[in-house]
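**Student:** quick one, structure for this:
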Amino acid sequence: MAFKKKYIPLIIGVAVATGVFIGGKLNFTDNSDRLFTSNSKKDKLNRLIDYIDYEYVDDVNTDSIVDVTVNGILDKLDPHSTYISKRDLQRVTENMKGDFVGIGVSFYTYKDTITVIRPLAGGPSEKAGIKSGDRIIMADGDSIFGREWSNDQIIQKLKGDKNSKISLKIYRKSEDRFIDFKVKRSSIPITSVDAAYMLTPELAYIKINRFAESTYKEFKSALDNLQDQGATKLVLDLRDNPGGFLAIAEQIADEFLEDDKLILFTKNKSGRVEKSFATKRGDFEEGEVFILINENSASASEIVAGALQDNDKGTIIGRRSYGKGLVQREMSLGDGSAVRLTVSRYYTPTGRSIQRPYDNGHNQEYYNDYYKRRSSGEFNDEINIRVADSLKFTTPKGKIVYGGGGIIPDIFVPIDPSTQNETLNFIKYSGLINYFVFEELDKDRKNYVNVAKNDFIANFEVSDDIVLRFQDYINKKQRERITFVAYHQEMKTLIKAALADQLYGSNASEEILNATDDMIEEVLKLVQPKK
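**Tutor:** Alright, predicted model coming up:
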């Protein structure tokens, strides 16, 4: 199919693209004067740039040359040392900081107009009275419809200083009228906890999408709330989580481990070892925990899973994780750009490194490991997971664990065949379902105004007629005819989840998707009383 090569790398490349977002707690022992003294290598590069700036026959953008040079140097190191340009640094920093200043709406460009999918609960737009389906026509007197706006351009237009006000003109289709709003900007959280709810009266569920600065606070708040509801067991879903800050991973692992249990240790270039131990503050040390991982769970996700597995705490369920055991530290380059440089390796409590082998540099074979593992049958049967006896380790209670590339789960769950279907993956990740659902809701949003979230999750059913309308919708949008006859029921679930997300948020969407999830079903089997 025409979409095969275009979309599949996007679907499976989450960990590769974003797995470098791991913070370092380490500090160099040398001070800045010692680290950055002049030498012939640096003088050579500086002199070359000066020659090009002042002597070269044509005008040249030396900034771009420097960027290429920096990337070329990093490409010779390891797969996870990376350069962040000045243009990208603010976005990356906000993503890992966990908030930004804005008006608090989820939106996308629909037919050349910025359209509100949902105002964020408690945010400034919701307080001002902006509703789902509203079209933002003007911002501070500037027309912002009918243009080719990128999402970054839209965000920059709507962002501003905290407590500053922005004047918006809205078109509300349901009332066929224009409305003026004055919205006071405030700090908007970029949430890293996608969902937190009770699966059973005793079993709770929390899903974390990355380890940002705000993640521990989000997680702790969700955990406290679930414990108040009676949770004594917890499913911690780290699937497709590419990692993040090392210190945040340590804090979350600490919630489950008894005092003074080793969480991990790191070793830097000089051989210096730093150990991290659990403290007294853990609130779920007596609770039973199940960690869900898959082939895209990387870095900080593997730190949490490895710490618990090596301390014989809880059960790791799923498929072998990504295999990233390198620690990066962000360093400013002085011009608004930065480099995330690998400064150490981390090891799980038994002493194993879970970093996948790599030759020096950002080699393609390292990034293509997903395809290699998939073709070997590893995702379908644990017997195909390759391990080395030389990398065998033993936990305090005698369980055998392996280093050398990822965390191998205690209980293996094969990949759902539907997630490997190219047609279904194209539909899921193309955005077509979300656009279709938005149009369905936009026909008459009053139909859902008085429907409570729990009622929708429990009782709403996607009709065959809606699925047929979606089939017609995608065939009008695509040059090739696409059919999903064999996945009719899966499509109903995806459409219902998209409806729930636009109406109630990601918590409701995850609850719907988890109702038919193989790993969740495996956990439920484990916690059911033995007959």
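
**Student:** from now on I want contacts and neighbour counts done on CA atoms only, so please keep to that.
**Tutor:** Fine.

**Student:** wait, doesn't Phe198 sit right on Leu223?
**Tutor:** Quick fix: residue 198 is Met, not Phe. No: Met198 sits out of contact with Leu223 when judged by C-alpha atoms under 8 Å, with a separation of 10.6 Å.

**Student:** which one's more surrounded, these two?
**Tutor:** Each of Met198 and Leu223 has its neighbours counted (other C-alpha atoms under 10 Å); Leu223 has more, 22 against 19.

**Student:** now do the buried residues in whichever strand or helix holds that one.
**Tutor:** Per DSSP states H and E, Leu223 falls inside helix 215-228. For helix 215-228, the buried set under the neighbour-count rule, 16 or more other C-alpha atoms under 10 Å, comprises Thr215, Tyr216, Glu218, Phe219, Ala222, Leu223, Leu226, Gln227.

**Student:** tally of neighbours for Arg356?
**Tutor:** Residue neighbour count, defined by other C-alpha under 10 Å, stands at 16 for Arg356.

**Student:** that one touches Gly404, doesn't it?
**Tutor:** Yes: Arg356 lies in contact with Gly404 (C-alpha under 8 Å); the separation is 5.8 Å.

**Student:** now list whatever residues contact both of these two.
**Tutor:** Gly323 (C-alpha atoms under 8 Å, 6 or more residues apart in numbering).

**Student:** could you also give me the structure for this next sequence, so I can compare it with the first?
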Amino acid sequence: MPLIIGAACAIGVLIGSSLDFSDNSEGLFAKNAKKEKLNRLIDYIDYEYVDEVNTDSIVDITVNKILEDLDPHSTYIPKKKYDAVAENMKGDFVGIGVSFYTLNDTIAVIRAIADGPSEKAGIKAGDRILYADGIELAQNTIGTDSLSSLLKGEINTIVNLKVQRKGEEKLLNFKVKRGKIPIKSVDAAYMLTNKLGYVKVNRFAETTYEEFETAIENLIKQGATELALDLRDNGGGYLDQAVKIADEFLSKKKLIVFTKNKSGEINKTFATDKGKFENTKVYVLINENSASASEVVAGALQDNDIGIIVGRRSYGKGLVQREMNLGDGSAVRLTVARYYTPTGRSIQKPYASGNKEYFNEYHNRYTNGELQTKDSIHVNDSLRYETPEGKIVYGGGGIIPDVFVPKNTDFEKESLTYMLRGGVMDRFIFNILEKNRSYYNQISQQEFEEEEMISEEILEEYIAYLNEFNFDFKTTNYRYLLKKYLRATMAEQLFGTNAFEKIINQDDAMIEKILELEKNPS
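**Tutor:** This next block holds a predicted model:
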């Protein structure tokens, strides 16, 4: 399981590379012998080789191999994957605004996104979308890509939907005007105490700061004067978004981050006078999967003696990528600089031993005890730095927290929690909701929070459901955990990610530590 988790973390970090640079590489490449040599080889294979060969695939393999030998974070994005990758980082797309399953060969609406086109048109959770502009969707011949293209489209265009709703004899007709649908990067924002607000950011996309600003403004209205910023499992993203968020806590002219490129040119970024949480208490939650832009935020606050970093040592990615178009719809994200925290430390962990060893480092942390005790974290005394107030910090691989919180040592529980967060119970909960959709669609979030919602009967039904798939865990030992995740998943399908995180965090070790620090400040 540690290897599986480590691999997942590595993928997340690759996706979360710092992407704040535009492509200004036009005109950099003069004619040279090395480039001509590769071009000539491809031409020979195209025109002279005895068998038919897909030279596009050869080029893709070559590009990947070249980048792999450079560093772990220079990556190639093939043409067929570019749109999906770009959309994920863009922060929104144009569509009808529903989350759905393809259930029994039918599009079943899990939830209409709040204030989105479908909700405004009257589509509800549990509806089955059978036709879009006269095209039948309930058939095996339509793949996921085709399905998405039918529901997506140009902004403000109309799509005519025919919907089957439980309790209605005839199909319902809806005209839905496509609009911009956010891909949220702020999962949750709510009050932990009467003065401490909480915000969870899952990545740094184009709209992250805008989402964050809206979230903290709402928290301030609720009385927040302090903030807990949760960057656990945040693999990074756009550096400029991280800088703007760090600026909320730092006073004017404080150094946030600086980068150094191949020629030694240094580019420094300083805080402005716009921060809403300057000179106040802030906690930043990090773990072994917090990387890149997340580490910029944590490092900037730690090095400026602002706030308290809580959790475990972060991933250790201090390489900056620039996206460069390769001219055929594909692109490369090439490492062009390193970033450094205000004290001058690089937090990039070593990668000289190759990519395999680099991405396997999670397993090393797991086996050497670092995830359980702070004393097991190896530090290089030659990379020792001092903050303005005399706090000792270290470079050489990740941000070491001020307050350490160990990872759960119960392997069964850790593995079960990881899988439950991966969505194994989504369809089960959807089916539970379908049994009494009219009731669940009218219940308010406050009513939901006041009711038990997950009965022993539902829990037993879920355990039996897991057994059908030979789910190899001693579920009877973790009935409380299963019940919590069933309740959280139900809350998410009815009310969104904020409701999910609020339930999941109720006995979270790091949040418990923050609340303890609030009661007993040192």
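
**Student:** show me which pair in the buried residues of helix 215-228 of the first structure is furthest apart.
**Tutor:** By the measure C-alpha to C-alpha, Thr215 and Gln227 form the most distant pair in those, at 18.0 Å.

**Student:** does Ser353 of the second structure sit in a helix, a strand or a coil?
**Tutor:** Here Ser353 of the second structure takes the coil state, with states given by DSSP: H, G, I helix; E, B strand; the rest coil.

**Student:** gap between it and Ser149 of the second structure?
**Tutor:** 43 Å (C-alpha to C-alpha, to the nearest Å).

**Student:** cool, and Thr335 of the second structure?
**Tutor:** On the measure of C-alpha to C-alpha, Thr335 of the second structure and Ser149 of the second structure end up 33 Å apart.

**Student:** which one's more surrounded, those two?
**Tutor:** Taking other C-alpha under 10 Å, Thr335 of the second structure and Ser149 do not tie; Thr335 has more neighbours (23 against 10).

**Student:** right, and the more buried one touches Pro72 too?
**Tutor:** No: with contact defined as C-alpha under 8 Å, Thr335 of the second structure does not reach Pro72; the gap is 9.4 Å.

**Student:** any idea which element the aligned partner of Lys267 of the first structure in the second structure lies in?
**Tutor:** Alignment note: Lys267 of the first structure maps to Lys260 in the second structure; criterion TM-score structural alignment. Assigned by DSSP H and E, Lys260 of the second structure belongs to strand 255-261.

**Student:** which residues are in contact with that strand?
**Tutor:** The contact list for strand 255-261 of the second structure (C-alpha under 8 Å, 6+ apart) reads 243, 246-247, 266-271, 296-297, 300-301, 336-342.

**Student:** before we move on, the earlier item: okay, and the helix holding Leu223 of the first structure goes to which residues in the second structure?
**Tutor:** Counting by TM-score structural alignment, helix 215-228 of the first structure lines up with residues 208-221 of the second structure.

**Student:** how big's the offset between the matching stretch and the first structure?
**Tutor:** Overlaying the first structure shows stretch 208-221 of the second structure at a mean distance of 0.8 Å from the equivalent residues (mean C-alpha distance after the TM-score superposition for the first structure).

**Student:** so how far is that stretch from its chain's centroid?
**Tutor:** Distance of stretch 208-221 of the second structure from its chain centroid, counting by C-alpha atoms, centre = their mean, to the nearest Å, is 18 Å.

**Student:** now the helices for the stretch 1-150 of the second structure?
**Tutor:** Using DSSP state H, counting those that start in this stretch, the helices assigned to the stretch 1-150 of the second structure run over residues 2-15, 33-47, 55-68, 79-90, 117-121, 144-151.

**Student:** what's the answer for the stretch 401-531 of the first structure, then?
**Tutor:** Ranges of helices within the stretch 401-531 of the first structure are 422-430, 432-443, 453-459, 464-477, 488-504, 506-514, 518-527, based on DSSP H, counting those that start in this stretch.
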